[in-house]
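Trainee: Mind looking at a prediction? Sequence and model below.
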Amino acid sequence: MKKLILGLAAVVALIVGYRGAAVHAADTWQPVATLGTSLTTTQKSGTLSTLESAANVTNPSELTVNGDTLVKYLNPSGSTFTSASGVWSSALVQKTSSGGINVKIVDYNGTNNITTITADQYRNAALTAGVTNANIFITSAVRIDGSGALAGVYAAFAENGDKLNASQIDAAQSEVNTLSGITSANKGKDGYSDKQLNNAVAGAKQQMASQSNNGKQTLSQNQIGNIVDSQLKQNNLTNIITNNQRTQIINLLVKVQHSGALSSSDFKAQAQQLASSIQNSAKGLFNKLSKQLNTKANRNFLQKVGDAIANFFTGLLDWLKSLI
């Protein structure tokens, strides 16, 4: 009995110790400010102050993002950065225990200087790269596309011992390039918004995770195409996204699947949270889309009923004429 008690005590101690270690690991994930190497001393101070104020933190650990960082994280997806490339866009990353992935692009001295990547594109890319439950703040002292800040996000996780999968980062960067390109091509087009596109992609990721049983089965390109078509329809983009852009999205999601992103136990839930958050951030837009889709569905149904009735009476009239 004494040995049994001692054995149980050892097991309890082991479990407590493990849980304590897990909690300790979560507690020690320090907020990281990733600062572009090209910032002047004044710009660096202003950037850090801007990010700290937005995130409501003080004295985060600092990480310099330089050309080598861009080469490491962004070039595998086709970018052509060099060690001498300049970096200005910066980020502050906070790990959270829940809440999904949240991104806020913060004005620098009253101006949004991130010219290309949108907050929702950052969020979708972070999801694909394997980020879970994090608050990310982005800013830049000069007008720039924002790639340096995204490389900084990946580096911030590595700094805290959460090294992200290289294949997923590659897919995430392809995603940024694809979605930003589609949004740029459709800029100003009536009925299009970046939020609709990113909601469609987040919804597609969620569907892919469900249909593949969290990556246990491989979806065919045709299956992924059907998912994309469903999401484009739900977001009222069917008649706006071109066939070429549709193919780009399908190819992107095939790459996301091949990266192993769907295999994460958190991926489906994080994708669902992302889609819900995008919709909540633009309730007016998505409520309007829902009403438009319902109206179209009702009109199509009534049109089919009307056609059936017209065809019936036409047939009946033709039959009566045949008897005369």
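Mentor: On my side now, so go ahead.

Trainee: going forward, measure contacts between C-alpha atoms and count neighbours the same way
Mentor: Noted.

Trainee: what's the spacing between the nearest residue to Leu179 once chain neighbours are set aside and Lys44?
Mentor: Leaving aside its sequence neighbours, Leu179 sits nearest to Gln121 (Cα to Cα, 6 or more residues apart in numbering; 7.1 Å). Here Gln121 is placed at a distance of 25 Å from Lys44 (Cα to Cα, to the nearest Å).

Trainee: More neighbours: which of these two?
Mentor: Taking other Cα atoms under 10 Å, Gln121 and Lys44 do not tie; Gln121 has more neighbours (25 against 19).

Trainee: Check for me that that one belongs to a helix.
Mentor: Yes. Judged by DSSP: H, G, I helix; E, B strand; the rest coil, Gln121 forms part of a helix.

Trainee: need the contact list for it.
Mentor: Applying Cα atoms under 8 Å, 6 or more residues apart in numbering, we find Gln121 in contact with Val176, Leu179, Ser180, Asn198.

Trainee: who wins for most neighbours among these?
Mentor: Leu179 leads the contacts of Gln121 on contacts (other Cα under 10 Å) with 26 neighbours.

Trainee: Show me what whichever strand or helix holds that residue is packed up against.
Mentor: According to DSSP states H and E, Leu179 maps onto helix 166-185. On a contact count with 3 or more Cα pairs under 8 Å, 6 or more residues apart in numbering; DSSP states H and E, helix 166-185 meets helix 67-74, helix 119-129, helix 194-211, helix 243-258.

Trainee: In addition, the following structure is provided for comparison:
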Amino acid sequence: MNNPGSMMKKINSGAMIMKKILLTLGAMLLATVAFGTHTVHADDTWTPVATLGTSLTSDQKSGTLSTLENAANVSNVSELTVNGDTLVKYLNPSGSTFTSTSGVWSSALVQKTSTGGINVTIVPYNGTNNITTITSDQYRNAAVTAGVSNANIFITSAVSIDGSGALAGVYAAFAQNGDTLNASQIAAAQTEVNTLSDITDANKGKDGYTDKQLNNAVAGMKKDMATQSNSGEQTLSQNTIGNIVDSQLKANNLTNIINNNQRTQIINLMVKIQNSGALKSSDFKAQASKLASSIQSSAKNLFSKLKGLDTQENRNLLQKILDAIGNFFASLWDKITGLLN
């Protein structure tokens, strides 16, 4: 009769092999593909601007400027104070209710680049992220709608705040450099921030929802609208825009998460973006496309899952893995039954 202790050692050994196979399988499924980097050159005709909230204390102002300059790896930037009047000018046309006495703490550093799309980094202040409402991708989508192209934007706040002041500062920074953005597009951009932040807040913690999915969908909607309208040469009907919205929600696995009211809000937002004239910009489609690609690159695992890994190559690979696991178990079972006989 076979030694029971020896048989158990073989079974445990088989279990360890199985554990290694499962760990390897997990690593293969979760692995990301490294992507190449490229140098984005600053626009030498454009002076980097630090927009500083008027409500900052002297120490907070110094700390904010240092935080932003270190993050952007620049120095000797032009400074611009953002106050209540700045908020009223840029944000109230979309329905905000700021006044001249409104406080401003969130700040930004805007560096124009020659290529690279719109990049936004929310920088912790003394180790804490104090921007409570607007996400980096929401800032980026708003910038696309407002007419911004190719810029590195760094945002921080010395106190906990929603981040509206930094957004107004971005628009003011462009104006200071002679690139005044279209007021209708800025109003649409602010509506966009409010709409997307509200939807993200309403779906916070819901299984299957992330802010990146929503912002990727919205960037895709903009790109599709620009394509189907021939860069604004043709006006899209609300029904056509609704179909574009539905297509992008489906592509981002949001159809069963975004409710009818939120869907209507997004359609109305897209109509407002079209009416603002944003689609007529020669760079709008390119910037929206770059944004979507960047969002997907920043969360490769997420978007690979959304696509279901549904390619013939991946199906073949998965089948090979499953076959290997099946063969392993069959072999292990044969060994176990052989020991018991």
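Mentor: Perfect, I can see it now. Note that the structure is predicted; figures quoted are calculated from it, not measured.

Trainee: Excluding chain neighbours, what is closest to Asn112 of structure 1?
Mentor: Val106 (6.6 Å).

Trainee: Alignment lookup: that neighbour to structure 2.
Mentor: The equivalent of Val106 of structure 1 in structure 2 is Val123 (alignment by TM-score structural alignment).

Trainee: same deal with Lys255 of structure 1?
Mentor: Lys255 of structure 1 maps onto Lys272 in structure 2, by TM-score structural alignment.

Trainee: Relative to Ala278 of structure 2, how far out is the closest residue in space to that match that isn't next to it in sequence?
Mentor: Spatially, and ignoring its direct neighbours in sequence, Lys272 of structure 2 is nearest to Ala188 (6.1 Å; Cα to Cα, 6+ apart). Going from Ala188 of structure 2 to Ala278 of structure 2 by Cα to Cα gives 9 Å.

Trainee: Now do the shared contacts for the two.
Mentor: Common neighbours of Ala188 of structure 2 and Ala278 (Cα under 8 Å, 6+ apart) are Thr145, Ala146.

Trainee: Lys112 of structure 2 - that's part of a strand, no?
Mentor: Yes. According to three-state DSSP, the state of Lys112 of structure 2 is that of a strand.

Trainee: What number of residues are in the vicinity of it?
Mentor: By other Cα under 10 Å, neighbour count at Lys112 of structure 2 equals 25.

Trainee: just Ala33 of structure 1 next, same as before
Mentor: For Ala33 of structure 1, using other Cα under 10 Å, the count is 29.

Trainee: rewinding a little: columns distance to Gly20 of structure 1 on top of the contacts of Gln121 of structure 1, output as JSON lines?
Mentor: Conversion of the contacts of Gln121 of structure 1 to JSON lines gives the following (distance: Cα to Cα, whole Å):
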{"residue": "Val176", "distance to Gly20 of structure 1": "38"}
{"residue": "Leu179", "distance to Gly20 of structure 1": "41"}
{"residue": "Ser180", "distance to Gly20 of structure 1": "43"}
{"residue": "Asn198", "distance to Gly20 of structure 1": "38"}
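
Trainee: Leaving out chain neighbours, which residue sits closest to Thr67 of structure 2?
Mentor: Tyr125 (6.8 Å).

Trainee: these two touch, right, that neighbour and Thr64?
Mentor: Yes. If you go by Cα atoms under 8 Å, Tyr125 of structure 2 and Thr64 touch, sitting 7.3 Å apart.

Trainee: Looking at the two, which is more packed in?
Mentor: Ranked by neighbour count (other Cα under 10 Å), Tyr125 of structure 2 and Thr64 place Thr64 first, with 30 against 21.

Trainee: Give the aligned equivalent of the more buried one in structure 1.
Mentor: Checking TM-score structural alignment: Thr64 of structure 2 goes with Thr47.

Trainee: just checking, Lys233 of structure 1 is part of a strand?
Mentor: No. Counting by three-state DSSP, Lys233 of structure 1 falls outside a strand, being helix.

Trainee: ok, back up a step: secondary structure class for the match of Thr64 of structure 2?
Mentor: Thr47 of structure 1 is classified as helix under three-state DSSP.

Trainee: Enumerate every residue touching the aligned partner of Gln245 of structure 1 in structure 2.
Mentor: Using TM-score structural alignment, the partner of Gln245 of structure 1 in structure 2 is Gln262. Taking Cα under 8 Å, 6+ apart as the criterion, Gln262 of structure 2 is in contact with Ile199.

Trainee: Quick check: Gln262 of structure 2 vs Met225 of structure 2, distance?
Mentor: 19 Å.

Trainee: cool, and Asp207 of structure 2?
Mentor: 29 Å.

Trainee: Which one's more surrounded, the two?
Mentor: Shown here are Asp207 of structure 2 and Met225; by other Cα under 10 Å, Met225 has more neighbours (25 against 8).

Trainee: The more buried one and Ile244 touch, don't they?
Mentor: Yes. Counting by Cα under 8 Å, Met225 of structure 2 does reach Ile244; the two are 7.4 Å apart.

Trainee: which residues do these two both contact?
Mentor: With Cα under 8 Å, 6+ apart, Met225 of structure 2 and Ile244 have no common neighbours.

Trainee: Alignment lookup: Ser293 of structure 2 to structure 1.
Mentor: Checking TM-score structural alignment: Ser293 of structure 2 goes with Ser276.

Trainee: how about that match, secondary structure?
Mentor: Ser276 of structure 1 - assigned by three-state DSSP - is helix.

Trainee: Thr67 of structure 2 now?
Mentor: helix.

Trainee: do you know how far it is from Gly165 of structure 2?
Mentor: 17 Å.

Trainee: Show me which of these two is the more surrounded one.
Mentor: Gly165 (29 against 22).

Trainee: which element is the aligned partner of the more buried one in structure 1 on?
Mentor: Mapped onto structure 1 by TM-score structural alignment, Gly165 of structure 2 lines up with Gly148. Assigned by DSSP H and E, Gly148 of structure 1 belongs to helix 147-159.
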